[in-house]
Every structure is written in structure tokens, then in C-alpha cells.
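**Q** predicted model and sequence follow; I will ask about them next.
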Amino acid sequence: MIASGCDCEIFEAGPGRVVRRARDGRSLEREAAVMRHARRHGFPAPEVLDADGPDILMERLEGPSLMEEVASTPGQAAEHGRLLASLLRRLSGVPAPGWLQAAPGGPGNRLLHLDLHPANVLMTPDGPRVIDWANAGRGAPGADVACTWLVLATAPAGPSLEGWRDGVLAAFLEGVDAAAARRHLPAVADRRRADEHISAVEKAEISAFVARETALT
């Protein structure tokens, strides 16, 4: 095992390959199909080599996460925010497959990642790659923007990341349609607060943030 998270573990599987395995044993074949679909439409998702039940065999990606880049180069916060915005703009051009479930927040036919934040972008020698498609759904691009906005504004930041939030968030919002995303904030906030891994403190921050932003409409 080379990495472990709340949801999955990552294992070496030979040169240039890893296995992503669901901790709870659920099938990851839908997630694998989403990544294949995204790649077919030119979006930088990892290459899937095989999928079987709780396991996805995929290419091994080398490089730091965007979160690590933010921590090590705080002077480039605006650049990092613009990168997140550009990735969501690219994704908004990808049609969702008909079998993908609808996301909260209203109708739409675009592929949504619904968890595209700095920890889920790897900065590889071949460019940024977006990982962890477990929450992907079908809907309006504004819902995806709202998810990223919510995480950037409310997720806890340790001492090494103090001062990054405002710069990243400001540049991100300049590159997206914040007005269209704002109406999706209540629905995506409800979904995030339902996550058992979110602390009570963060849930309270989410509620306060959404109340402030929706008051502006």
C-alpha cells in the first residue's frame, strides 16, 4: 500500500500502475466508467486499465497535489485559483453519459466531478490530472463550481496554508460564473454536511458561509 484515505487505499501494481481499492468493498466500476468517459472527451482524468468490483487498475501518476503546490508556493495562489477555474471550464464542455445519476441542485446534462478541489488535482510532468471521481454526477456546471467554491471557502486550513485561501479563492471566482453557481450553494452544502467525515466545526462554517452568500441574491 502506498496511500490511504477515508474512502480508498492505493496499492502498487507493477511498473507505472496502481490499484485503487474501496475500503468498504463496494464496486468502483461506475467510477472507472466515468474516468474513461472523461478521457474520451479530452479531459485529464487518470487512464483506467481495468476495473473489477472494488478494484480499479489505473496508471500511476507522479507529482505533488495542487494542495501541496499551494503550500510550497503561496506566492502563486492566484495562478492556482485560475487553474482550478480552467479545469472546471473544460469539464463543463463534457456531456454526461445517460446512465450517470443526476446531481443535487437542478437539471443539466454536463459531467460533474463534484469534488474538484486542490487535493484532487495532481501536478504531473504531463500537466494537471484530476483524480477521485467517486462523487461524479450529471447536472449543471454551476453545481460543480459551487462545490469547489464551498470547499475553498470553508475547508479547514492548517498553519502551512495560512494566507492561501483568499488568493486562490479570489482568482478562482474571477474565472467562473459565480452568479450561476450561487444558486446551487444550498444544495451542495446539504450534501457536504451529510458527509460523516465532515466535522461539526466545518458544518457550522458551511452553514454560515451559505447564509452569507445566499443573502446576496
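**A** Received the coordinates, thanks. Numbers count the residues shown, from 1 in each chain.
**Q** drop to CA atoms for contacts and neighbour counts, all remaining ones
**A** OK.
**Q** tell me where the protein has strands.
**A** All strands of the chain, identified by DSSP state E, fall at 3-4, 8-12, 17-22, 48-52, 55-59, 110-112, 121-124, 127-130, 137-139.
**Q** between strand 55-59 and the third one, find me the angle.
**A** Comparing the axes of strand 17-22 and strand 55-59 via axes from the mean of the first three to the mean of the last three CA atoms, to 10 degrees yields an angle of 150 degrees.
**Q** what's strand 17-22 packed up against?
**A** strand 8-12, strand 55-59 (3 or more CA pairs under 8 Å, 6 or more residues apart in numbering; DSSP states H and E).
**Q** one more: the last one?
**A** The contact analysis (3+ CA pairs under 8 Å, 6+ apart) places strand 137-139 against strand 110-112.
**Q** what does the strand it packs on rub up against?
**A** 38, 91-97, 136-141, 143-144 (CA atoms under 8 Å, 6 or more residues apart in numbering).
**Q** in addition, the following structure is provided for comparison:
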Amino acid sequence: MAEGVLLGTGREADVFALDDGRVLRRYRHGGDVTREASIMRYVGECGLPVPRVDRAEGAELVMERIEGPTMLGAFLAGQLDVPAGAAILADLHGRLRGLPPRPGARPESRVVHLDLHPDNVMLGPAGPVLIDWRNARDDEPDLDVAVSALIMAEVAVNNLFGLGELGARFLAAFLARVPGDPVRLLDTAVAMRRVNPTLSTDEVGRLDEAASLVRHHWRSTTP
């Protein structure tokens, strides 16, 4: 499919604006978006704020265009503070946790996003919208919380986007609000991130430090 104007480039995909209020998300290294689209449609039907999926074929997703900045963009522009951002992210985790399991999934499992962080939440006109469901699957909600916390800790220890100190404050505020136990499956989250091909060698080398930061802040929020 012919693309329009390039809107953004992530670690795995490029997003193009189409001329009818939609976007084309194309994975640069191919793949099959069928499962991603199916999960997005399911959670959307359950009431979670996600972009409407219009077409899913091969490595391409055509979706509703959400106008507005990402949470990360709003932080960098000084338009969003730490308590508000942490509350948004914790609320999305709570809403995901509250959805019924998908048909055929284990009763104790839920849809987990596994990449839920401020750069994957758009602040649209109707409120926050959760994007980028590439890693989503059926699993334990505590794993989703652990991955989110670890990613935020990685931002802090690597000073990504210049958000070292702010990233640590955000992590602490998130852990004070999020449902579930973010450290129970933290080792699993670290193992998953360690083999993530989008992480640099330096980022992989600091995963244990990031995990320690999560444990430190979690201890400070629990009696």
C-alpha cells in the first residue's frame, strides 16, 4: 500500500498519515499483524481506548489517526506533570487487568500489552489512547506491570531523552498507584528485555541496575 506523509519512526515500525484521517503502520522487517489487530479489536470492543483497526495485512496496519501528543511528548514539552502521567499509566493497567480473558485463554490470564509506557500512550481529544500492540498476548497481569516498571527504570538509569531524574520520580509515582505486584515477575521481565533486539548493548548491560531501581522504589511504597 502506498504511504502518505511520514509521521514518526520507532524502533520497529514507521507510521504514515493517510488522507482520510487514518494512519498506516508498517513494520520495517516484515511480519504478520493479524494477531496484533485481533487483540486491538478485542480490547476495543471491551471499552479500552485503542485506535480503530480498519485493515490488517502482512506487515501493515491501517488504523484510526489519533490527534495529539504522546505522553512522552507532553512530558518533554512541560505539558504533563509526574502525578498526572503516573495516574494515567496506572489507570490503563487497571483497566486492562479488569477485562475478561479472551475466548480460549486461561481463566487467570488477561490481555497484556508488554510495552505500556509514556511513548505508547497518545493524549487524544477524548482522553488517553493506548497504541503499539505488537508485543501483546494473553498472560499474567503482573508481568505487564513488571515490564512497564522496568522500561521506566531503564529510562532513568540510561538518562534517555534527558529524563534520568524525572524518570525515577515517574517510576516511584507509578509504583505507588499501579495495581498488582510489579516485582513478582520482574526477573521474567528482565529476561524478556535482555533478548529484545531493539535494545542497544549498553541498554542490555544496565537491565540489572534498572531492575534494582524498581525493587528499591517498590519497597518504599509497600508497608
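**A** Everything's here; your move. Since this is a predicted model, take the numbers as computed values, not measurements.
**Q** tabulate the helices and strands packed on strand 17-22 of the first structure in CSV, adding columns for distance to residue 108 of the first structure.
**A** Listed next are those as CSV, based on distance: least, CA to CA, whole Å:
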stretch, distance to residue 108 of the first structure
strand 8-12, 29
strand 55-59, 28
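**Q** for the ones you listed, which one ends up most surrounded?
**A** Each of these was assessed for mean neighbour count using mean count of other CA atoms under 10 Å. The highest is strand 55-59, with a mean of 20.
**Q** what distance separates it from the centre of its chain?
**A** Taking the mean of its C-alpha atoms, strand 55-59 of the first structure sits 19 Å from the chain's own mean (CA atoms, centre = their mean, to the nearest Å).
**Q** just stretch 164-172 of the second structure next, same as before
**A** In terms of CA atoms, centre = their mean, the centre of stretch 164-172 of the second structure is found 17 Å from the chain centre.
**Q** cool, stretch 52-70 of the second structure as well?
**A** How far stretch 52-70 of the second structure lies from its chain's middle: 16 Å, per CA atoms, centre = their mean.
**Q** onto which residues of the first structure does that stretch map?
**A** Under the alignment (TM-score structural alignment), stretch 52-70 of the second structure falls on residues 47-65 in the first structure.
**Q** check stretch 16-34 of the second structure too.
**A** The alignment of stretch 16-34 of the second structure onto the first structure (TM-score structural alignment) covers residues 11-29.
**Q** give the buried residues for the matching stretch.
**A** Judged by neighbour count (16 or more other CA atoms under 10 Å), stretch 11-29 of the first structure contains these buried residues: 11, 17-22, 27-29.
**Q** let's have these in JSON lines, adding distance to residue 111 of the first structure.
**A** Shown next, in JSON lines, are the buried residues of stretch 11-29 of the first structure (distance: CA to CA, whole Å):
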{"residue": "11", "distance to residue 111 of the first structure": "28"}
{"residue": "17", "distance to residue 111 of the first structure": "26"}
{"residue": "18", "distance to residue 111 of the first structure": "25"}
{"residue": "19", "distance to residue 111 of the first structure": "24"}
{"residue": "20", "distance to residue 111 of the first structure": "22"}
{"residue": "21", "distance to residue 111 of the first structure": "23"}
{"residue": "22", "distance to residue 111 of the first structure": "22"}
{"residue": "27", "distance to residue 111 of the first structure": "20"}
{"residue": "28", "distance to residue 111 of the first structure": "17"}
{"residue": "29", "distance to residue 111 of the first structure": "17"}
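**Q** need the max-distance pair from these.
**A** Taking CA to CA, the two most distant members of the buried residues of stretch 11-29 of the first structure are 17 and 27; they sit 19.3 Å apart.
**Q** quick check, central residue of the first structure?
**A** Within the first structure, one residue has its C-alpha closest to the average C-alpha position: by CA atoms, centre = their mean, that is residue 116, at 1.8 Å.
**Q** quick revisit: which one of the helices and strands packed on strand 17-22 of the first structure lies nearest to residue 125 of the first structure?
**A** Distance to residue 125 of the first structure, taken as CA to CA, is lowest for strand 55-59 among these, at 13.8 Å.
**Q** other residues contacting that closest one?
**A** Contacts of strand 55-59 of the first structure from elsewhere in the structure, counted by CA under 8 Å, 6+ apart, are 13, 16-22, 27-29, 32, 46-51.
**Q** what does stretch 201-211 of the second structure give?
**A** Contact partners of stretch 201-211 of the second structure, identified using CA under 8 Å, 6+ apart, comprise 150, 153-154, 156-158, 186, 190, 193-194.
**Q** among the residues you listed, which lie within helices?
**A** 150, 153-154, 156-158, 186, 190, 193-194 (DSSP state H).
**Q** would you list the residues you listed in CSV and tack on distance to residue 167 of the second structure and neighbour count?
**A** As requested, these are exported to CSV (distance: CA to CA, whole Å; neighbours: other CA atoms under 10 Å):
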residue, distance to residue 167 of the second structure, neighbour count
150, 11, 30
153, 7, 28
154, 9, 26
156, 5, 23
157, 8, 20
158, 10, 18
186, 18, 23
190, 18, 20
193, 18, 18
194, 20, 19
